Structure formats: structure tokens, C-alpha cells
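next comes the sequence, and after it the predicted model I'd like to discuss.
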Amino acid sequence: MQAPAKPPRRVAPLKPAPSRTNDPERTTADILEVATREFADKGFTGARIDEIAESTRTSKRMIYYYFGSKEGLYLAVLEAAYQRVRSIETALHLDDLPPEEALEKLVAFTYDYQLANPDFVRLVANENMLHGQFLAQSDVIQELNAPAIKTVQDICTRGVRAGVFRRDLDPVDLHMSISALSFFNVANRYTFSLIFKRGLDTPKAIALRRDRIVEMVLRFARK
């Protein structure tokens, strides 16, 4: 007697691969990453939403869905750029260090971060060319920068109490000096290097400049 045929094994239907539209966090993160490069390289006026869409394999419609407009995307890029640097600054735990060590670590971090993130420097430079037009619209960036000044203020206050820093330090002025020294090193490195025939990109030159900037700020801050 012939055995009854086995019923065919049921195969689970294949799940569709997750699409980018089903992962909005990843989609927006990808758009912001590509848009950061585009705006940093070409500025607000020169950047093209079409190119950002093509590079992220999305569409202009998708970008406008998440960010509203080119202006909205540019502002989101600026806010994300400031968010990154401020979040890392917070993780430095400068309150746990003596004031001189805390200031040294902050200056060295600022130098290293801007050197490693030239897109941030270009974005800031481009926004300055626009006279801060978009930054002025962002309450987020204003809120992000307030703790940065408080960090410098706390270091100065502790340094004065410890008798190692001068009493007339202005935290905004000190923050500006630290930023200026680090910013120039990235924003002007090509022109400065060509004009004065000095290589600035070798490990030795980078380390030496870092040490000099740290020393200049600490000498200024000390009594």
C-alpha cells in the first residue's frame, strides 16, 4: 500500500527588507551627514538639494518632508554641528580637574576637535559670510552655547579661588581667544602655509602648534 503523500512544508513568507522610509532616524541622520559636507563645501547658496538627495538615495520630497525646506535643512545641520561639539565638551568632566589642568584640557580639546572636523570650521565660516542669518533664528544653538561659557566661567572662578588665575578674566573673551586660535589653524592653514612656506600638516607641526596654543592661553590666564 502506498504511503500517503506528505503535505507540502509551509514556508514562511519573506519579510520585506526594511526601507529607509521605515527608519526615519537613520534616514534623517544620513541626510544630515551628507548635507553637512555639501553645505560645508559649497555654502548655503551653492549647495543643491538634488545632490544631497542623490547621495542619500532619497528624494527631494523626502528631504522636504523631514526638514521643510533647504533653509530648514541648513539650520538643522548647524544645530547638529554645535550639538556634537558641546556634547563632547560636557563629557570631558572638567569639574573633576584642578583649574589649570581643566583649562589645558579644554584648549587642547578645542584645537583637536576643530582640526579633526574641518566641516565644522567651514560651516561656521560660511554662516559668518551670511552675517549669522540662520544662527540668529536658532534658540537651540543659543541654548547649546550657554553651557560652554559657564564651563569657562567655572574654570576661571576655581582658578581665582585657588590663587592661580588672574581676577580680571572674562569667560566670553577667553572662550573667544581659545576658539580663534584653534579656528585659524584650520581655516587659514592653506593660505598661511603657501605664503610663509611652512608645512602645517605634519604630525610634528600639528603637535607643536597644539602645545603653543595651550601655553599661550595658560600664560594669559595665570596671575
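Arrived safely, thanks for sending. Note that the structure is a prediction, hence the values are computed from the model and not measured.

drop to CA atoms for contacts and neighbour counts, all remaining ones
OK.

show me where the chain has its helices.
24-46, 49-56, 60-67, 70-90, 99-116, 118-129, 139-161, 171-187, 189-196, 203-221 (DSSP state H).

could those be laid out in CSV, adding mean neighbour count?
Output for the helices of the chain, formatted as CSV (neighbours: other CA atoms under 10 Å):
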stretch, mean neighbour count
helix 24-46, 18
helix 49-56, 16
helix 60-67, 15
helix 70-90, 17
helix 99-116, 19
helix 118-129, 19
helix 139-161, 17
helix 171-187, 17
helix 189-196, 12
helix 203-221, 15
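
dropping in the other structure now:
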Amino acid sequence: MLHERSEESLVSALRSRDEAAYHYAVEHYTGIMLATARAMLDKASAEDVVQDAWVSVMHAIDGFESRSSLKSWLCRITANKARNHLRKHKRESPQDDFSALESDLESRFSPDGRWRNPFHGFEASSPVEQLEGRILDDCLQKHLGDMPGDQSAALMLTQQSSMSKEEVASVLSVSAGNVRVMIHRARQRLLLMVERLRETGEC
């Protein structure tokens, strides 16, 4: 069972290369680091990236200046490692591709940002509904994987990891305004995906 310790004392112990502090940090923070990596990569790649991130953390801990929380700093290192992985495998889209969103997609929203034709879900029926739910989930995962890495990360970290937009901005090294745009674009893409799947059966 982990005993809570202050961030200041933990950082100090990590700088002293205290093995117990390292194990505490790994147990305490690997979950959120993995969530960060999984928002950008597949499971296997994310696990590799997190392991690599921990190696870098121990080399870089002396330079940690506490300008952000330790959690945000660890996640930022992880996000940078994930970006490097995407570049290496030529899967990264430009970070600032917000303006490249299809005009067709933009036309599906009213000026106040609302979905013009709200999705009401599949018709309820037992086995069929369950099958459609699995299809929808598979399609959702596919589209999350196809999004620019930072866009997917912004959405997943705010929705599933309960990070504030300011924390996500620190992790992704962008402004809070950019995070809001990333999340808006990601939601638009997913809503369009749901509409297309419902209307055509195609993911």
C-alpha cells in the first residue's frame, strides 16, 4: 500500500536516486502516463513509450523546476515520446491542422456550435442493439486512432482522465485556447462518424 508523500519530498528523493521513491512514483503516476500515451497510440506502443519516458524522467529529474505539477511534467514527457513515436512511424498529422476540417463537417453545426441534426441513437432492440453498440465502439476506436495525436489526446485526457484544460495544455505544450479548439474539432469528427455510421452503416 502506498503511503502519501508530498510532491516536494518525492522530487527531492528522486533527485537523490532513492529507489523506494522511484517505485512509489512508478506506481503512483504510471496510470496517468499510460492514459496520455494511449490517447495517441495503440496499447503496445503506449506501454513502450511509458517505459521509455520513465528512463528519461530519471535522467531529467534534476532539471525539474516545479513550474507545473510533477504529474503534468511526467505526462508532458510521455506526450513528447508519443509524438516522437508517431513521427518515426510517419503517422503524425500537423499539430495545427484545425483549418483543414472539411467544410461539409462545419456545415453540420449551427453558428452556436450545436449539431444541426442531433444523433438519437440506434433503435432499441436486444441482440441487435448490442451488436450495433460493438460496431459503434469499434468505429469510435478506429477514428480516435486516425485523429492527429494531440487532438485525440486533448479529448481523451479531458474526458477520461479528468484533467483540466489548463493541465492538458501543459502536457501538450500548447495554449488552453488551442486545447479547446482541439476538443471541439475532435468532437465534431466523432459526431460526423456516428451520423455516417447510422445513415450508411459505413465506418
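Cool, the structure landed. This is a predicted model, so every value here is computed, not measured.

need the TM-score between these chains.
Remark: TM-score between the superposed chains equals 0.32 [TM-score structural alignment, normalised by the length of structure 2]; 110 aligned residues with a CA RMSD of 5.3 Å.

for the residue nearest the centre of structure 1, give me its contacts.
Taking CA atoms, centre = their mean, the centroid of structure 1 lies closest to residue 81, which sits 3.7 Å from it. Taking CA atoms under 8 Å, 6 or more residues apart in numbering, we find residue 81 of structure 1 in contact with residue 120.

quick one: the helices in structure 2, in order.
Under DSSP H, structure 2 gives helices at 7-15, 19-38, 43-60, 70-88, 103-106, 126-146, 149-159, 165-172, 176-200.

in terms of secondary structure, what does the fifth one contact?
Counting contacts by 3 or more CA pairs under 8 Å, 6 or more residues apart in numbering; DSSP states H and E, helix 103-106 of structure 2 is packed against helix 176-200.

got the buried residues for the helix it packs on?
176, 178-180, 182-186, 188-195, 197-198 (16 or more other CA atoms under 10 Å).

and that helix with helix 149-159, angle?
90 degrees (axes from the mean of the first three to the mean of the last three CA atoms, to 10 degrees).

tell me the angle helix 176-200 of structure 2 makes with helix 165-172.
Using the same axes, to 10 degrees, helix 176-200 of structure 2 lies at 90 degrees relative to helix 165-172.

what packs against helix 176-200 of structure 2?
helix 103-106, helix 126-146, helix 149-159, helix 165-172.

between these, which gets nearest to residue 72 of structure 2?
Of all these, it is helix 165-172 that lies closest to residue 72 of structure 2, at 5.5 Å by CA to CA.

taking helix 19-38 as reference, get the angle to the closest one.
Going by the same axes, to 10 degrees, helix 165-172 of structure 2 makes 100 degrees with helix 19-38.

in helix 165-172 of structure 2, which residues are buried?
Quick answer for helix 165-172 of structure 2 (16+ other CA under 10 Å): 165-172.

contact partners of it?
68, 72-73, 75-77, 79-80, 150, 154, 157-158, 175-176, 178-180.

re earlier: so which of the helices and strands packed on helix 176-200 of structure 2 is nearest residue 10 of structure 2?
Here helix 165-172 is closest among those (CA to CA), at 19.9 Å.

how big is the angle separating the closest one from helix 70-88?
50 degrees.
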